[in-house]
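**Student:** Quick one: sequence plus predicted model below, questions after.
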Amino acid sequence: MNVADQITEVAKLFPHKRSVVATDGKDRFGKYRYVHYTFEQLESKINQFSNALVDVGVKKGDKALLFVKPCLDFSALVFALFKVGAVPVLIDPGMGRKPFLRALESCGPRIMIGIPKAHVLRRLFPKVFKSVEIYLNYGNKSFLGAKSILALSSNKSQSFESVEVEANELGAILFTSGGTGRPKGVEYTHDIFISQTKALKEEFKLTKEDVDCPGFPLFAMFTLSMGMTSCIPDMDPSRPSEACPKSLEKIIKDQSVTFAAGSPAIWKNLGEYCVSENILLPTLRSLVMFGAPISIELHELFSKALPNGDTFTPYGATESLPVANAMGSAVLERKEQIRSGKGVYLGRPLSSVDVKVIADVEEAIESISDIKELPNNEIGEFLVKSRTTTKGYYQMPEKTKLAKVYDGESVWHRMGDVGHKDEDGNLWFLGRKAHKIVHEEKSHYSISIESIFNQHPEVEKSALISKEVPSIAIQRKDASISLTKAQANLFLNELLEIGKKYGHTKDFEQFYLCSKFPVDVRHNIKIDRKRLGEMKLERLR
């Protein structure tokens, strides 16, 4: 089944229901104006784009770059590419220029659809775009030799028969953020997208009556396929930490949003704003946060702002998602365990997902018969398998070999995360495998150690770093790195006292100050430990 067929089916069932909603400026009273497509209109738009793509020479299997900001037409363009059998290549432009250009060059796209700024980029870096043969501009006019996809599609037929695809045929290439190395192109099939849609629908009990606000643009693909209305937030998705909470509140209330998903950096702003202004969001039933460990404090904020809902923290990776899911209320019930270093509570794996905790090894594991599965409460690497588990990285056989474990016809994915499973089958996350520090034959895990020093009331966040010995970098809430001798002495002694209360942190004696930790570009909240390790930090003495 072609992914785009899901929209065709929904359009037949609910032709006049709103599909995509977007803001269209504000009126003189400062209130948002909105525009929308019905599902019938969305299907027609997809078909017009599909006919235009075929007419300019797009063929089944062509890889297509899409550089278009979230708008009414974003989802229509994605589904049109699927419908003609092309392979959308989705790269986060916020990942940084060098990794972005390397990712782009590695996939050899033939098609490029982009806003004018993207076409300026191809003129600046022609070698990177050398494989592209067909350029299309998302705008009303041609630009730098790229024809307007809007003009080309305006008079096309509103009917189009989707190209048949095999279940395991390459459907899209989605790039990882590259948080622990070079960004990798994850190979998605049409079947994986359809299976993810089904898993998310079942896990969050979503129906066509729900209304979505996707902080992560691609999430709309899933909710639209379920027949939900998707309301595009007024924000730059490449800068989630800069999202305006007042605008988010207005959209959620104006559109009676019941389901919202995205980076915790988005929702942190909204939560703090709601609590400080005594604002409630009564329609919001599910607030889904992913991309980084979620603080207890963020769950607590929304326990006050969501009278009829809860927060959710689904666990997974681009290579396999969703894996597990935890409700905020369940996290708060375990906050003392979390603060004492047990890890981040991930909840139980979904019923359709198999998870093993295996001995942490650096080399590739060829077969499932070669793993050493660990018992409950022992720390190891998470190994997962489901219908949403991807089988490889695009043109990266060595990376694929390291990440995949073969089990007959099926494939397990090594998550690169370490943690453990408790007696009740719940998963606990202790950090990225790449962030583990081994010193004198003892393993130190980032999350379990940082949760201890984060208890200090003046600590905004802490990070396990490697110096001569395992050490802790501290970002204070006041961002200060210039303390008086007396202040530094007091702060250091307080940190040492906190550390001595726990067996796994009692030996930490070296602390460093950083005014502001560097963070990842995709979610704007995960600590960029590579950059932090390269920074000159002030030793706390």
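**Tutor:** Thanks, I have it.

**Student:** all contacts plus neighbour counts: C-alpha atoms, from now on.
**Tutor:** OK.

**Student:** Would you mark the buried spots in stretch 148-160?
**Tutor:** 148-153, 156, 158, 160 (16 or more other C-alpha atoms under 10 Å).

**Student:** Quick check: end-to-end length of that stretch?
**Tutor:** Stretch 148-160 has its terminal residues 20 Å apart, counting by C-alpha to C-alpha, to the nearest Å.

**Student:** ok, second structure coming up, stack it against the first:
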Amino acid sequence: MSTQRNIADRLHQSAQAWPHQKAVVFPAGKDKQGRYAYSSMTFQQLDQESDRLARGLIQLGVQPGTRMALMVRPSLEFIALTFALFKSGAVIILIDPGMGGKNIIRCLSEVEPEGFVAIPLAQLIRKLKRRSFPKARLNVTMGKPVLTSGIDYQWLLGGNWEPFEMVQRTMTDPAAIIFTSGSTGPPKGVAYEHGMFWSQVDLLRDYYQIQPGEVDLPGFPLFALFNSAMGVTTVVPDMNPTKPAQVHPEKIIQQINDQGVTQAFGSPAMWNRIGRYCERHQIQLPSLKRVLSAGAPVPVHVIKRMRKTFVNPETDINTPYGATESLPVASICGSEVLEETSAQTASGAGTCVGTPFPGVQVKIIEIHNEPIACIEQANELSPGNIGEIIVQGPMATREYFQRPEATQLAKIPDGERFWHRMGDVGYRDAAGKLWFCGRKAHMVHTASGPMFTICCEAIFNQHPHIYRSALVGVGAAGAQKPVIIVEPEQGDFPESQSARDQLTQELLALGQANPLTESIETILFHHSLPVDIRHNVKIFREKLAPWAEKQIR
């Protein structure tokens, strides 16, 4: 098998196999009757447009390995530019705009971009902060090139299409730097290789039996890359991808029905809003063949509501487990959760994330907070015992960009291979299924032993008036006091002291009925728990612990 693996070649293959199939569909506005107008590109058009852009990038000065920050809103142009950058041999830097200005500048300056393909505002900030980006000399503005060199999308396109030979890359050549969400510390740049993207496409396609000709609505923009590599049409959703918890359900539903969407991906926060809206208005989504949701465990109420929207009895909501550094690892479907694992989850067993993907190995090892020099030094635990989750497979990234200490902490050498430490704790059951018990950094270390967030929070989430909860520890590690912070369902927040006392007693009774949570004596109420910027669902327990300490003084 050839080691040539430029991920953009997968788009070229799709263009050859299905030249006239729509590759990307974009909502370009609404008419007076509220109907969407759509613009689109076929696979052949997308392939040729990205060829023209790639030639322009090379004329601009982009060379193999050039690091280019891509800061463009989801659109036809975003997808064309992504493949053009790959075709030119560039390394794409992708960052969540929702992480805030200071974080964005810090993260970008850390990876030293040599150029920006970005909207005018980002280019203006780059110029104002030029000392943070001393190497950024190759710049393209998406939109009117204000205060820039005048090089824009049209300039990159150049003249008419002519055959273009993309820059060949090997499986281990760098393809992108994608930042973690920063839910358990500062965001870190994860180095992706072309072969890793190639493996991700094959793993997802084969496991979920995704067929060419399907239509996908991805709530995460980069997933359009996977679609184009599979011969699947991408419908760009009319939403702010950095705020899935604020999605307008009616817009997504209209697009699903307009385009006959067969697959849709979104965070649990997105499906929570859409599922509740569908339940209120008795809406079903007959075209869907599968729904995917990731970023955090999908609550049972979300699974139940979404399954009510499906018409085809074989349609289900699937939860792939993984991380920016390693995706996918395992998967479970909604019917399996409801029929086999939800009762155990409710009693504190953790969240079952399913069976590992074929070709992906998973081990549970004794929990450590220091680097592990080799796999022989890791003590593997037997089924049923909670420990660190480590994984090995072709989709696992091998390093953080220019972060040798973080890389050493997250990777375990194993001969010529390596294991990635997920930063999660969990266990394998007797059947080999993987259970997630929380983040290692979120464990509460009490005098009587560790407490695991996902296991304990599930006990309190059973209360009908509680939307979600967070376990935090107050005090020094080894003698922490466990505290549960709850976010009631909308309209159920106890405003009076008597209502608060009543709900507190009901929650304490739930906790005392389970040995995992019987030591919890403090319940705090929060109107809206802080969550991550990417999925709007991972709870920022680091922010809640200091808040809780102030509340109980």
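**Tutor:** It's in. In this text the structure is predicted, and so the values were computed from the model without any measurement.

**Student:** can you count the residues close to the counterpart of Gly101 of structure 2 in structure 1?
**Tutor:** Aligning on TM-score structural alignment places Gly101 of structure 2 opposite Arg97 in structure 1. Neighbourhood size, Arg97 of structure 1 [other C-alpha atoms under 10 Å]: 10.

**Student:** what residue of structure 1 matches up with Gln284 of structure 2?
**Tutor:** In structure 1, Gln284 of structure 2 lands on Leu280 (TM-score structural alignment).

**Student:** gap between the nearest residue to its match once chain neighbours are set aside and Leu248 of structure 1?
**Tutor:** The shortest distance from Leu280 of structure 1 to any non-neighbouring residue, by C-alpha to C-alpha, 6 or more residues apart in numbering, is to Ala305 (4.7 Å). Counting by C-alpha to C-alpha, the gap from Ala305 of structure 1 to Leu248 of structure 1 is 13 Å.

**Student:** mean shift of the longest strand belonging to structure 1 relative to structure 2?
**Tutor:** Scanning structure 1 for the longest strand, with DSSP state E as the assignment, gives strand 410-421. Compared with structure 2 after the fit, strand 410-421 of structure 1 shows a mean deviation of 0.6 Å (mean C-alpha distance after the TM-score superposition for structure 1).

**Student:** And the helix or strand just after that strand, what does it pack against?
**Tutor:** As assigned by DSSP states H and E, the chain's next helix or strand after strand 410-421 of structure 1 is strand 427-432. Applying 3 or more C-alpha pairs under 8 Å, 6 or more residues apart in numbering; DSSP states H and E, one finds that strand 427-432 of structure 1 makes contact with strand 344-347, strand 410-421, helix 446-453.

**Student:** redo that, cut-off 10 Å
**Tutor:** strand 344-347, strand 354-358, strand 380-385, strand 410-421, helix 446-453 (3 or more C-alpha pairs under 10 Å, 6 or more residues apart in numbering; DSSP states H and E).

**Student:** right, and those - which one's nearest Ala118 of structure 1?
**Tutor:** Proximity to Ala118 of structure 1 (C-alpha to C-alpha) singles out strand 410-421 among these, at 32.7 Å.

**Student:** for the residue with the largest distance to the centre of structure 2, what are its contacts?
**Tutor:** Distance to the chain centre peaks in structure 2 at Ser498, reaching 40.7 Å (criterion: C-alpha atoms, centre = their mean). With contact set as C-alpha atoms under 10 Å, 6 or more residues apart in numbering, Ser498 of structure 2 has these partners: Thr504.

**Student:** Show me what it lines up with in structure 1.
**Tutor:** So, by TM-score structural alignment, Ser498 of structure 2 is matched to Ala486.

**Student:** quick one: buried residues of whichever helix or strand its match is part of?
**Tutor:** Using DSSP H and E, Ala486 of structure 1 falls within helix 485-500. With burial defined by 16+ other C-alpha under 10 Å, the residues of helix 485-500 of structure 1 counted as buried are 488, 491-492, 495-496, 498-499.

**Student:** Fine by me, we can end here.
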